[in-house]
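Participant: Structural data only, the sequence is not supplied:
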């Protein structure tokens, strides 16, 4: 990943044009003369301020120590004041170091402005001991944001953005916070997404939180990255699995498989403390945990209960309608039988109702995000190919085929398909609510193309087809992913409650 850095300059509250303190010209002349001579133990890497520390030893020089290498130019007054601590009127102590600074500059921070102007214990103190309330703040980030108060410029590489954000948030530096936000927006990828998401939650960056969440919804099922799965905590995974925006590349069974792997990694990491030595096949882990459980399903046992809220977000109705998938669910013995009994009953009643009821279903559907009961499925399209998909189990009223041909996405009711049963498929018309999305991602997982529909009610007769999306004249990028949400609309829902179940 290339290094992205940013430099910002503020036009707000410029430092007053004052004469340098006594001896300032002499210092500038020495700076112009070339590099300063420094003790070997204070020398840092080339072109930077020395930051070497010895535990328990307080620095008596300015915050940057003696300059390891001075540029061949005159230092500005602000640089001299910050780096050399000339004419300091307050000393800040943190990280076993001392910064000789100036109240006039520190008051550019909301944090210090309140400290020096209120009835605080530190208001009139000349030496202030600071305890960092946030473990994300380190010595370097604290030093950089202090420097911003003087220099009004700061370098923020992505690898340092969280630490800088933490320090800027503590000191209430809105300009630096905004710049951190820009850096995070441009550098979301598999390595940073979870860290950025949790940081955005802590520091109130709603746009970053949304962006990272959307990245995970688009990429979780595509990347299948162990590192990402390890970083996703229970609350975040629950939110992702509950969302109808989760891009499911094939069928809901793949969501179950991903969750199983995620739970395995979480359990093994907690027990071993590292990834080394993890079992190569996740179901072996659950066999180990199940031994001696007397037939108790894993999510009912002590180790599994923490994961129950996440697995409850699975849309099991679209897993058990496929016999091989239903067999795997039974064989794994992760999901309690009590969860499945109700689902099997509901699916059976829906099936026989669709076969025996000639009514086409409700005319109006009220959409909401309350119920997560739409079917999530999808497919991948590579350049130059045409594709069609059918999804096993989705034949309560028809065999619905989704086709990509001539840059168009078409829905077709294929009533003459020999692979489906006859009784239900011969009914002349049925309704389904659907939403369709076409998405392209770049190599970092960032969304570069997206076209989507709202939820619509689709009514097709036998062998009728409908063009849903046209990609003509669109700047598409391959591979593309087609993501579908379907919800079959049985008449029972409308007649019993007055409204139909709402796709999510």
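Facilitator: Done, it's in. Keep in mind that this is a model prediction, so the values were computed, not measured.

Participant: CA only for contacts and neighbour counts going forward, please
Facilitator: Fine.

Participant: Which neighbouring elements make contact with the longest strand belonging to the chain?
Facilitator: What stands out as the longest strand in the chain, according to DSSP state E, is strand 429-441. Packed against strand 429-441 by the contact rule (3 or more CA pairs under 8 Å, 6 or more residues apart in numbering; DSSP states H and E) you find strand 447-452, strand 456-461, strand 480-488.

Participant: Quick check: which of the ones you listed is nearest to residue 298?
Facilitator: Nearest of these to residue 298, taken as CA to CA: strand 480-488 at 29.8 Å.

Participant: tell me the contacts of the residue nearest in space to the middle of the chain?
Facilitator: Residue closest to the average C-alpha location in the chain (CA atoms, centre = their mean): residue 212, at 2.9 Å. By CA atoms under 8 Å, 6 or more residues apart in numbering, residue 212 lies in contact with 188, 193, 194, 196, 197.

Participant: if we can go back for a sec, kindly compare burial across the helices and strands packed on strand 429-441 and name the winner.
Facilitator: Stretch with highest mean neighbour count among the helices and strands packed on strand 429-441: strand 480-488 (a mean of 23; mean count of other CA atoms under 10 Å).

Participant: Let me know the next secondary structure element after that strand.
Facilitator: Reading on from strand 480-488 to the C-terminus, the next helix or strand found by DSSP states H and E is helix 491-497.

Participant: Quick check: buried residues in that next one?
Facilitator: Residues of helix 491-497 classed as buried: 491, 492, 494 (neighbour count, 16 or more other CA atoms under 10 Å).

Participant: Same check on stretch 117-129?
Facilitator: Result for stretch 117-129 [16+ other CA under 10 Å]: buried residues residue 128.

Participant: for stretch 190-210, same thing?
Facilitator: Across stretch 190-210, burial judged by 16+ other CA under 10 Å covers 190, 193, 194, 196, 197, 198, 199, 200, 205, 208, 209.

Participant: Check stretch 105-115 too.
Facilitator: So for stretch 105-115, counting by 16+ other CA under 10 Å, buried means 105, 106, 107, 108, 109, 111, 112, 113, 115.

Participant: Can you check the distance spanned by that stretch, start to finish?
Facilitator: Distance between the two ends of stretch 105-115: 13 Å, counting by CA to CA, to the nearest Å.

Participant: another structure for you, compare them:
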């Protein structure tokens, strides 16, 4: 299949196929160069069998990786790039890995972000990993949530990382993020369910509200392995509204023990505020890390130049909804009287629409 070059030939067996290849070209790969050294049996043989144990390596990926040893330019398709990455990693083809990373970086979207993130993590493509992570942080509650078949694919570990991230773009409130996790949990438990985003929200709500069980779901053997994303939620912000509390109780997903200490803490905070026991300069002493770890997360998307007042971080998106420009007001302590307005952020010339606006609020609780 591949021709050219001088030197002894070798028949390579892998995935049930045979290739007649040249050792001279194969030796461009550190994997084969080591194999053909005098210290190994393969150096003296004309036929070599390679056991492929990585399930990501397909015949197409293997052919592309081997073909890259014979051609300066390789055509890569997004649909095949993960297999090529896996084969390139096996054969230690750094140049091909770099080229694959460039292709992946250019086409991160709702269909590829999760697959690319898993591949980039497995094969140490750090820039691709960061790009996919940022894309998912920006779009989890919108584009991913709108496509149940994609949301179902998100692993508990990845989803837990996203929920815990200070960079996660939270639309509406923390309880809205809980609803996303609730739908995800329903999709994982009901693998045969199919439908659109709105239908998934309704179906998930009915499923948990009608579940006849006294044991909280995340305490059960059935769903215990899926608990990590729910643990990453900022539980103190899930119990701020009576209607939200009623839904949490009726869903019976989160064990009461996770929330019990919060009720006492919130009540004591209210008593301290009522009695004037809160130290007046507390907010000036909080660090960026402390703020990011406990801030009340909320946000919305502006489709055009609506008149809305927020304390914000602004994120501008490109055509593939990857963050193109980010601007933040920074950590600012402001005491507001009723009806008072304070300008905390002025968008610069690089800001374009669509524009995500995020607000983070924090208290001494």
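Facilitator: The structure has been received and is ready for your questions. None of the values given here were measured: they were computed from a predicted structure.

Participant: I'd like the TM-score for the two structures, please.
Facilitator: Once the chains are laid over each other, their TM-score by TM-score structural alignment, normalised by the length of structure 2 reads 0.90; 358 aligned residues with a CA RMSD of 2.4 Å.

Participant: number of nearby residues for residue 185 of structure 2?
Facilitator: Per other CA atoms under 10 Å, the neighbour tally for residue 185 of structure 2 reads 23.

Participant: distance of the aligned partner of it in structure 1 from residue 303 of structure 1?
Facilitator: Taking TM-score structural alignment for the superposition, residue 185 of structure 2 sits opposite residue 263 in structure 1. As judged by CA to CA, residue 263 of structure 1 and residue 303 of structure 1 stand 10 Å apart.

Participant: do residue 337 of structure 1 as well
Facilitator: Distance, residue 337 of structure 1 to residue 303 of structure 1, using CA to CA: 18 Å.

Participant: same question, residue 494 of structure 1
Facilitator: On the measure of CA to CA, residue 494 of structure 1 and residue 303 of structure 1 end up 41 Å apart.

Participant: cool, residue 129 of structure 1 as well?
Facilitator: For residue 129 of structure 1 relative to residue 303 of structure 1 (CA to CA), the value is 44 Å.

Participant: Equivalent analysis for residue 431 of structure 1, please.
Facilitator: 43 Å.

Participant: Between the two, point out the one with more neighbours.
Facilitator: The residue with more neighbours, out of residue 431 of structure 1 and residue 303, is residue 431; 22 against 12, by other CA under 10 Å.

Participant: now the helices and strands packed on strand 429-441 of structure 1 as TSV including distance to residue 28 of structure 1?
Facilitator: TSV is the format used below for those (distance: least, CA to CA, whole Å):
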stretch	distance to residue 28 of structure 1
strand 447-452	50
strand 456-461	72
strand 480-488	60
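
Participant: These: which one's closest to residue 254 of structure 1?
Facilitator: Residue 254 of structure 1 sits nearest to strand 480-488 of all these, at 13.7 Å, using CA to CA.

Participant: Tell me the secondary structure of the corresponding residue of structure 1 for residue 233 of structure 2, please.
Facilitator: Using TM-score structural alignment, the partner of residue 233 of structure 2 in structure 1 is residue 314. With DSSP: H, G, I helix; E, B strand; the rest coil as the basis, residue 314 of structure 1 sits in coil.

Participant: for residue 314 of structure 1, what are its contacts?
Facilitator: Neighbouring residues of residue 314 of structure 1 by CA under 8 Å, 6+ apart: 241, 242, 252, 255, 256.

Participant: which one of those residues is nearest residue 461 of structure 1?
Facilitator: Nearest to residue 461 of structure 1 among the contacts of residue 314 of structure 1, with distances taken as CA to CA, is residue 252, at 26.8 Å.

Participant: Alignment lookup: the closest one to structure 2.
Facilitator: With TM-score structural alignment as the criterion, residue 252 of structure 1 lines up with residue 174 in structure 2.

Participant: That match: neighbour count?
Facilitator: Residues near residue 174 of structure 2, counting by other CA under 10 Å, number 23.

Participant: hang on, isn't it packed against residue 236?
Facilitator: No: using CA atoms under 8 Å as the test, residue 174 of structure 2 is too far from residue 236 to be in contact (9.3 Å).

Participant: Distance across stretch 96-116 of structure 1, terminal residue to terminal residue?
Facilitator: Stretch 96-116 of structure 1 end-to-end distance (CA to CA) = 22 Å.

Participant: Not counting sequence-adjacent ones, nearest residue to the match of residue 185 of structure 2?
Facilitator: Take residue 263 of structure 1 and drop its neighbours on the chain: the residue closest to it by CA to CA, 6 or more residues apart in numbering is residue 307, 7.5 Å away.

Participant: Show me where the stretch 251-400 of structure 1 has its helices.
Facilitator: Using DSSP state H, counting those that start in this stretch, the helices of the stretch 251-400 of structure 1 run over 252-272, 282-290, 308-311, 323-332, 337-356.

Participant: among those, which is nearest residue 26 of structure 1?
Facilitator: helix 252-272 (59.1 Å).

Participant: what does the closest one contact?
Facilitator: 221, 224, 226, 229-230, 241, 248, 275, 278, 282-283, 285-286, 307, 311, 314-316, 318-319, 325, 375-377.

Participant: Buried members of those residues into ChimeraX, please.
Facilitator: To isolate the buried ones among those in ChimeraX, judged by 16+ other CA under 10 Å, type:
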select :221,229,230,241,248,282,285,286,307,311,314,315,316,318,319,325,375,376,377
